[in-house]
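# Attaching a predicted model along with its sequence, questions to come.
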Amino acid sequence: MRAGSNLPIIAPIRDLNLDRTTELQFAKKHGIKIDNVAKKFSIDQNLWGRAIEGGVLEDAYKEPPDDAFIWVKTKNLPNKPSYLEIKFEKGIPTSVDGKSKNPVDLIEYLNKKAGAAGIGIVDHIEDRVVGIKSREVYETPAATCLIEAHSDLEKMVHTKHQTKFKSLVDDEWSWLVYSGLWEDPLKRDLDSFVEQTQKNVTGTVKLKLYKGSLRVVGRKSKYSLYSHDIATYGKGSTFDQKLSKGFVELWGLQSTEANKFKKNR
């Protein structure tokens, strides 16, 4: 989207208002090869994922056919689980399975490994900026793994107040970017907040992948706020349980007072 610039936007496909059938006829006339999947669906693809729409997917109740997917395996999945270990430094993924990788190689590696385990299909109803509700199907193996791992690591190193508020920021930031408002001042403001929150998001997260199921099975960080000595139920616990009595009374004080009126009704 144009922002802070007088450059014209040249978008012939949009300006000509072409439908899918006309586009395919144009491609055939001019010798432009279209693969079989693209003939059935409208495909947008980049490093981060594949967006699949149109065709039979316009029936929101119809299950996507297996041939719609290229990155994510949907049949004959491995009978044994596989694991991923993703290392983050200040919120940025820097290595996977013990090997340092640049961002492009890391994403490609995750797309391949997670996709082979059936991870990364998203099928949902989406609200477009122009007001249309659309059924969107995505293949995002790497993104699915990275978001899950990163979110889990944040929970380990952030206070509950940071975690709660950042979820609001994440939603707003995502909406701005989805809406094409990359250059909006609010987006830059949120960038500053996010950057600050990532200073301690350093550590490693272990993921288990098995037949389309993804879950975190381990995490560690030198900035972890999780303390075994405090959290343990064993004899070595340093948490004084007697402190809970006063806390519970104070925490529920207003609720207790408010409920007195309920009893008198």
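Cool, the structure landed.
# use CA for all of it now, contacts and neighbours both
Fine.
# And the strands in the chain, which stretches?
All strands of the chain, identified by DSSP state E, fall at 42-45, 50-53, 82-89, 92-96, 99-100, 121-127, 133-139, 203-210, 213-220.
# what sits up against the fourth one?
Residues from elsewhere that reach strand 92-96 (CA atoms under 8 Å, 6 or more residues apart in numbering): Leu84, Glu85, Ile86, Lys87, Phe88, Ser100, Lys101, Asn102, Pro103, Leu106, Leu146.
# For the nearest residue to Glu53 once chain neighbours are set aside, give me its contacts.
Excluding the flanking residues, the one nearest Glu53 by CA to CA, 6 or more residues apart in numbering is Ser42, at 5.2 Å. With contact taken as CA under 8 Å, 6+ apart, Ser42 is in contact with Ala51, Ile52, Glu53, Gly54, Gly55.
# Show me how to select, in PyMOL, the buried members of those.
Listed next is the PyMOL selection for buried residues among the contacts of Ser42, using 16 or more other CA atoms under 10 Å:
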select buried, resi 51+52+53+54
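# Tell me which two of the contacts of Ser42 sit farthest apart.
Greatest spatial distance among the contacts of Ser42 (CA to CA): Ala51 and Gly55, at 13.1 Å.
# Tell me the buried residues in the lengthiest helix in the chain?
As assigned by DSSP state H, the longest helix anywhere in the chain is helix 160-178. Buried residues in helix 160-178, counting neighbours by 16+ other CA under 10 Å, are found at Thr163, Lys166, Val169, Trp173, Leu176.
# what about versus this one:
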Amino acid sequence: MKVVLAYSGGLDTSIILKWLIEEYGAEVIAFTADIGQGDEVEEAREKALATGASKAIALDLREEFVRDFVFPMFRAAPLYEGYYLLGTSIARPLIAKYLVQIAEQEGAEAISHGATGKGNDQVRFEVSAYALKPDIKVIAPWREWAFTGRTEMIDFAEKHGIPVVQTHAKPYSMDANMLHVSYEGGILEDPWAEPPADMFLFTRNPEEAPDEPEYVEIEFENGDAVAVNGERLSPAALLTRLNEIAGRHGVGRVDLVENRFVGMKSRGVYETPGGTLLYHGRRAVESLTLDREALHLCDQLSPKYAEIVYNGFWFSPEREALQALFDEVARSVTGTARLKLYKGGVTVAGRKSPVSLYDQKLVSFDEEGGYDQHDAEGFIKLNALRLKARARAQKG
């Protein structure tokens, strides 16, 4: 049997590679998607070959990740349960796409992943793969093997000489890409415990951030960010730049207890520095350029969109239908947002747009601007009719 394994080089996938060879007698092709992990990509490729993979493929997908997945998602301004910017969720369909593609190219019968049987990623990987190739076989070791947790896996790795990053002293797991870093498990499973100060990779401790605020300007065209501080950049380069700027000010940390799709609550800690700036910057420009009802409709549908992506249904008709709506509305989101960063916080300091619907004369208290205030009297009375009727009825 030939299997394509989504391989990160971490504890889980390193053991899985060996396990697939021993348990299935499989020829394992390791696939590592470069979506912003830096030097870890080549290290993972070399480690896969050293651990027994017959072939190790690493693909640079950074531009595709930001252009075709992150940016379309951000047009919907999605927040899962009010906080989470979906950094892990949005990476899974891209990885699944290439797992299936490589399996077809290499003549592999199956794909495999390192997602646990308790987590959301198993759903995201597998639902995406089935949507793209209905007859693909999926091997999910976490649902098959005898290991009960990562502590036993660390022991197994040490016994078999498989180098891993996790240790008994630092057993939490990390998943990084250009949009964010996620941390879960181990000492983070206690929702009362504060995350270790030395855990974070993308962001400086806000308490140690610069004592002077920094301003950053993000320019948007048709819903997508195209420039930072006047410099036009590719999607991946732009997100990298925003990560650097926001990271040094400690912007983008989130610590939440979320509801997993599989039915349990989970504590996750996330860093999304550049994505946090994109979110707030886009909302600032939207406030100028979107019609009231279009904006309110998007605000109603955005949580549903976030839930769809979180649950793993990127390649679904409901996500595609909502995407068409958000893409259409996004055509009006053109302008520049100025954000102020300070000690972990981000505030909107200004916004402008060549297609702004904001009319300063119309809204001003000092100018009439074509608005007849007497019109408000009839407007108020008409809207109060039903309330007056209800009040009379209640009083008999």
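Thanks, I have it. Keep in mind that what you see is a predicted model, and the values were worked out from it rather than measured.
# Redo the buried residues of helix 160-178 of the first structure as TSV? Include distance to His150 of the first structure.
What follows is the buried residues of helix 160-178 of the first structure, written out as TSV (distance: CA to CA, whole Å):
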residue	distance to His150 of the first structure
Thr163	12
Lys166	13
Val169	15
Trp173	16
Leu176	21
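# From those, pick the one nearest Gln25 of the first structure.
Ranked by distance to Gln25 of the first structure (CA to CA), the buried residues of helix 160-178 of the first structure are led by Leu176 at 35.8 Å.
# The second structure: which residue goes with that closest one?
Using TM-score structural alignment as the criterion, Leu176 of the first structure maps onto Ile308 of the second structure.
# my read: its match touches Arg319, true?
Yes: here Ile308 of the second structure lies in contact with Arg319, judged by CA atoms under 8 Å, at a distance of 6.6 Å.
# The alignment partner in the second structure of Asp191 of the first structure: how many residues sit nearby?
Aligned counterpart of Asp191 of the first structure in the second structure: Gln323 (TM-score structural alignment). Neighbour count for Gln323 of the second structure, taken as other CA atoms under 10 Å: 17.
# So Thr51 of the second structure is in contact with Leu17, correct?
Yes: if you go by CA under 8 Å, Thr51 of the second structure and Leu17 touch, sitting 7.3 Å apart.
# So for those two, which residue has more residues nearby?
Using other CA under 10 Å as the criterion, Thr51 of the second structure and Leu17 rank with Leu17 on top: 30 against 17.
# mind checking how far that one is from Ala50 of the second structure?
For Leu17 of the second structure, the distance to Ala50 of the second structure equals 11 Å [CA to CA, to the nearest Å].
# can you check Leu339 of the second structure too?
Computed as CA to CA, the Leu339 of the second structure to Ala50 of the second structure distance reads 47 Å.
# more neighbours, those two?
Set Leu339 of the second structure next to Ala50 and count neighbours by other CA under 10 Å: Leu339 wins out with 21 against 11.
# how about the more buried one, what's its match in the first structure?
Residue pairing (TM-score structural alignment): Leu339 of the second structure is matched to Leu207 of the first structure.
# which residues in the first structure form helices?
Using DSSP H, helices in the first structure cover 12-16, 20-29, 36-40, 103-116, 141-157, 160-178, 185-197, 228-231, 243-251, 253-263.
# As TSV, these with distance to Leu47 of the first structure would be great.
Conversion of the helices of the first structure to TSV gives the following (distance: least, CA to CA, whole Å):
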stretch	distance to Leu47 of the first structure
helix 12-16	23
helix 20-29	24
helix 36-40	18
helix 103-116	7
helix 141-157	9
helix 160-178	17
helix 185-197	22
helix 228-231	40
helix 243-251	48
helix 253-263	51
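# so which of these gets nearest Arg128 of the first structure?
For the helices of the first structure, proximity to Arg128 of the first structure was assessed by CA to CA; helix 160-178 is nearest, at 8.9 Å.
# Which secondary structure elements does that closest one sit against?
Contacts defined by 3 or more CA pairs under 8 Å, 6 or more residues apart in numbering; DSSP states H and E place helix 160-178 of the first structure against helix 185-197.
# Go again with 10 Å.
Where contact means 3 or more CA pairs under 10 Å, 6 or more residues apart in numbering; DSSP states H and E, helix 160-178 of the first structure is packed against helix 141-157, helix 185-197.
# how distant is the longest one from the center of its chain?
Helix 141-157 of the first structure has its average C-alpha position 8 Å from the chain's average C-alpha position, going by CA atoms, centre = their mean, to the nearest Å.
# and that helix, which stretch of the second structure?
By TM-score structural alignment, helix 141-157 of the first structure lines up with residues 273-289 in the second structure.
# check the fit of that stretch onto the first structure and give the mean distance.
Stretch 273-289 of the second structure, aligned to the first structure and superposed, deviates on average by 1.3 Å (mean CA distance after the TM-score superposition for the first structure).
# about what we covered before: find residues that contact each of Ala51 and Gly55 of the first structure.
Phe41, Ser42 (CA atoms under 10 Å, 6 or more residues apart in numbering).
# Please tell me how far the aligned partner of Pro213 of the second structure in the first structure sits from His30 of the first structure.
Aligned counterpart of Pro213 of the second structure in the first structure: Pro81 (TM-score structural alignment). Counting by CA to CA, the gap from Pro81 of the first structure to His30 of the first structure is 47 Å.
# Same check on Asp127 of the first structure?
Distance, Asp127 of the first structure to His30 of the first structure, by CA to CA: 35 Å.
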